[in-house]
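In: Show me how the following folds:
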Amino acid sequence: MDKLWYLKRCDIFHGLSKPDLDKVGAIAHERTIPKKEIIYAPEDKNEVMFILKKGRVRIFKLSSEGKMMTLVILKDGDIFGSMSLIKGGVSKSYAETLDDSYICAIRQEDFHNLIKDMPGIALGLVEKINQRLKEAEDRIEDLVFRDVPGRIASVLLKLAEQFGKDNSAGTQISFKITHQELADMVGTTRETATVILNELKEDKILKIEDKYITVMDEKALKEWAGKE
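Out: Below is the predicted model of the structure:
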């Protein structure tokens, strides 16, 4: 896969000239990581920022009881591990591949040298971190102010926006989602997620086939999420 083509899709490198992209490409080391592998864990001293070229990566936390809470699912072009670029920054979460994934890794020292020549990249990184903070605030709002059905509806709307592909039935999320995975995204049990998904299917708001979820009635789903 063309490394520079994927780097151009990353927000913080958007708009760079070909010579500048070549400089980024020279310090971005490509890796292939198999499905279900942990890339980093809390307290890892990992002085590397990652760019997801292709695949899916889940960022999650574990409670003291071992309960998982999925924070975000990343798509092609997303960056993660950016706390490693801040001196003394340590990750408080896990990063795990959900598919066989292709990533670029940039060491902290190389990135710091890069932004001396291209300070606009630092601004792009700050904007990306601010975006993640806004998304975290939205998740907190969901957990505090929405009930479980509302949280499930909100997450499905977000996934359809990020990963959706339109078809004759509606907007299909482009990867399979198990009931347990959805439960982990909203902080509930698999059994509760199953009950709510079945109700959404019965109301013809969702279509679920072979773990692929299609949003058939976006307006009704927004009403469930309290966004209408």
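In: going forward, measure contacts and count neighbours with C-alpha atoms only.
Out: Noted.
In: I'd like the next helix or strand past the helix of greatest length in the chain.
Out: Secondary structure of the chain per DSSP state H: the longest helix is helix 120-145. Later in the chain than helix 120-145, the nearest helix or strand by DSSP states H and E is helix 148-163.
In: Identify each buried residue in that following helix, please.
Out: Using 16 or more other CA atoms under 10 Å as the test for burial, helix 148-163 gives 148-157, 159-160, 163.
In: Quick one: list the elements packing against the longest helix of the chain.
Out: Applying 3 or more CA pairs under 8 Å, 6 or more residues apart in numbering; DSSP states H and E, one finds that helix 120-145 contacts helix 148-163.
In: In terms of secondary structure, what does the helix or strand just after the helix it packs on contact?
Out: Scanning forward in sequence from helix 148-163 by DSSP H and E, the next helix or strand is strand 164-167. Here strand 164-167 touches strand 170-173, going by 3+ CA pairs under 8 Å, 6+ apart.
In: now for the next helix or strand after the strand it packs on, which elements pack on it?
Out: Note on strand 170-173: by DSSP H and E, the next helix or strand toward the C-terminus is helix 179-186. Here helix 179-186 touches strand 68-74, helix 148-163, helix 190-202, going by 3+ CA pairs under 8 Å, 6+ apart.
In: can you redo those as JSON lines with distance to Lys134?
Out: Formatted as JSON lines, the helices and strands packed on helix 179-186 follow (distance: least, CA to CA, whole Å):
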{"stretch": "strand 68-74", "distance to Lys134": "12"}
{"stretch": "helix 148-163", "distance to Lys134": "14"}
{"stretch": "helix 190-202", "distance to Lys134": "25"}
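In: one more to put side by side:
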Amino acid sequence: MDWYGKPSIELFQKFPLFSGLPREALAGLVARTKVLRLAPRQFLFHKGDPGDALYIVVQGEIQIGVITKDGRQVSFAQLRPGQIFGEIAVFDDGPRTADASAVSESVVLSLGRKDVLNYLDEYPSHAVRMIGTLCQRVRSADQLIEDLLFMSLPARVAKCLLALCDLQPNAALPVTVRISQQDLADQMSVSRESINRLLSKWEQADVVALSRGHITIKARHALETYSSE
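Out: Predicted coordinates for the structure are as follows:
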């Protein structure tokens, strides 16, 4: 892993949720923060587990989803550095509503439920930021449901690849994004075979190039067309 640092005030200041806090407040949070390192596909928690902590992604990528009764994995979100998760159970003291696992080698910071609630009691204005994060999560879930109901598979895959492309620091084509066909299938709630057939067709059309664990976007305009069909 690349990140071998320790929690620090400077690190917390980079997170939107904690930016603007006095250094003494950040120092208290830093002192109570744990660092967790996850291997690819290692689970951090499972649906139904006690919600005893909030997490912040520092490195890598965390997948939030569930496993269906027939054994399929359905992905709700892919979280990247700077994003928080696990906050729902922290607020309502209920069990985890989904699984969280590492897509790649990842590092997350963990803040205990009691420490988070004490922090919000002391700085209530920052509760609005966390509520905003919750609202974004609900909006994303609503959009996911709408996409599943009304968009074709090619449109959904194109939309996902465009979103991953936009996250890259340099979006000049070609852009290579790190996602396996299985992970993409999990996000789309379809079989890997369906994704492979679609991507192979796009590769023949010189829209994308495929390699192990990566997809290179070569023709963004084509994906934009597919996403609107």
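In: ok, so of the buried residues of helix 148-163 of structure 1, who is nearest Trp5 of structure 1?
Out: Within the buried residues of helix 148-163 of structure 1, proximity to Trp5 of structure 1 (CA to CA) peaks at Phe163, which comes in at 19.9 Å.
In: In structure 1, what sits opposite Gln59 of structure 2 in the alignment?
Out: In structure 1, the residue matched to Gln59 of structure 2 (TM-score structural alignment) is Lys54.
In: how far away is its match from Leu125 of structure 1?
Out: Applying CA to CA, to the nearest Å, the value for Lys54 of structure 1 to Leu125 of structure 1 is 20 Å.
In: higher neighbour count, these two?
Out: Using other CA atoms under 10 Å as the criterion, Lys54 of structure 1 and Leu125 rank with Lys54 on top: 20 against 17.
In: which one is the most centrally placed residue in structure 2 nearest to, not counting chain neighbours?
Out: Note on structure 2: the residue nearest the mean C-alpha position is Leu79, at 1.5 Å, using CA atoms, centre = their mean. Nearest residue to Leu79 of structure 2, sequence neighbours excluded (CA to CA, 6 or more residues apart in numbering): Ile62, at 5.0 Å.
In: how many neighbours does that neighbour have?
Out: Ile62 of structure 2: 31 surrounding residues under other CA under 10 Å.
In: Does it touch Gly82 like I think?
Out: No. Assessed by CA atoms under 8 Å, Ile62 of structure 2 is found out of contact with Gly82, at 11.4 Å.
In: Please say which position in structure 2 Glu30 of structure 1 maps to.
Out: So Glu30 of structure 1 corresponds to Val35, using TM-score structural alignment.
In: ugh, wrong one, Leu182 of structure 1
Out: Per TM-score structural alignment, Leu182 of structure 1 is aligned with Leu184.
In: and that match, how many neighbours?
Out: Applying other CA under 10 Å, we find 19 residues neighbouring Leu184 of structure 2.
In: Kindly report the same for Ile84 of structure 2.
Out: 22.
In: Secondary structure class of the residue lying closest to it once chain neighbours are set aside, three-state.
Out: Nearest residue to Ile84 of structure 2, sequence neighbours excluded (CA to CA, 6+ apart): Ile56, at 4.4 Å. Here Ile56 of structure 2 is recorded as strand under DSSP: H, G, I helix; E, B strand; the rest coil.
In: So Ile56 of structure 2 sits against Gly112, correct?
Out: No. Contact criterion CA under 8 Å: Ile56 of structure 2 and Gly112 do not qualify, at 11.7 Å.
In: Neighbour count for these two, which is higher?
Out: Neighbours were counted for Ile56 of structure 2 and for Gly112 using other CA under 10 Å; Ile56 has more, 22 against 17.
In: what's near enough to touch the more buried one?
Out: Neighbour list for Ile56 of structure 2: 81-85, 108-110 [criterion: CA atoms under 8 Å, 6 or more residues apart in numbering].
In: Closest to Ser125 of structure 2 out of those residues?
Out: Closest to Ser125 of structure 2 out of the contacts of Ile56 of structure 2 is Ile84 (17.7 Å), distances taken as CA to CA.
In: List the contacts of that closest one.
Out: Counted by CA under 8 Å, 6+ apart, Ile84 of structure 2 has contacts 54-57.
In: What's it aligned with over in structure 1?
Out: Aligned partner of Ile84 of structure 2 by TM-score structural alignment: Ile79.
In: Repeat that for Val103 of structure 2.
Out: Match for Val103 of structure 2 (TM-score structural alignment): Leu98.
In: For its match, give me its contacts.
Out: 35-37, 55-58.
In: The same query, at a cut-off of 6 Å, please.
Out: When contacts are counted by CA atoms under 6 Å, 6 or more residues apart in numbering, Leu98 of structure 1 touches 35-36, 56-57.
In: can I get those in CSV with distance to Ile12 of structure 1 and secondary structure?
Out: Converted to CSV, these look like this (distance: CA to CA, whole Å; DSSP: H, G, I helix; E, B strand; the rest coil):
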residue, distance to Ile12 of structure 1, secondary structure
Lys35, 26, coil
Lys36, 27, coil
Arg56, 19, coil
Val57, 19, strand
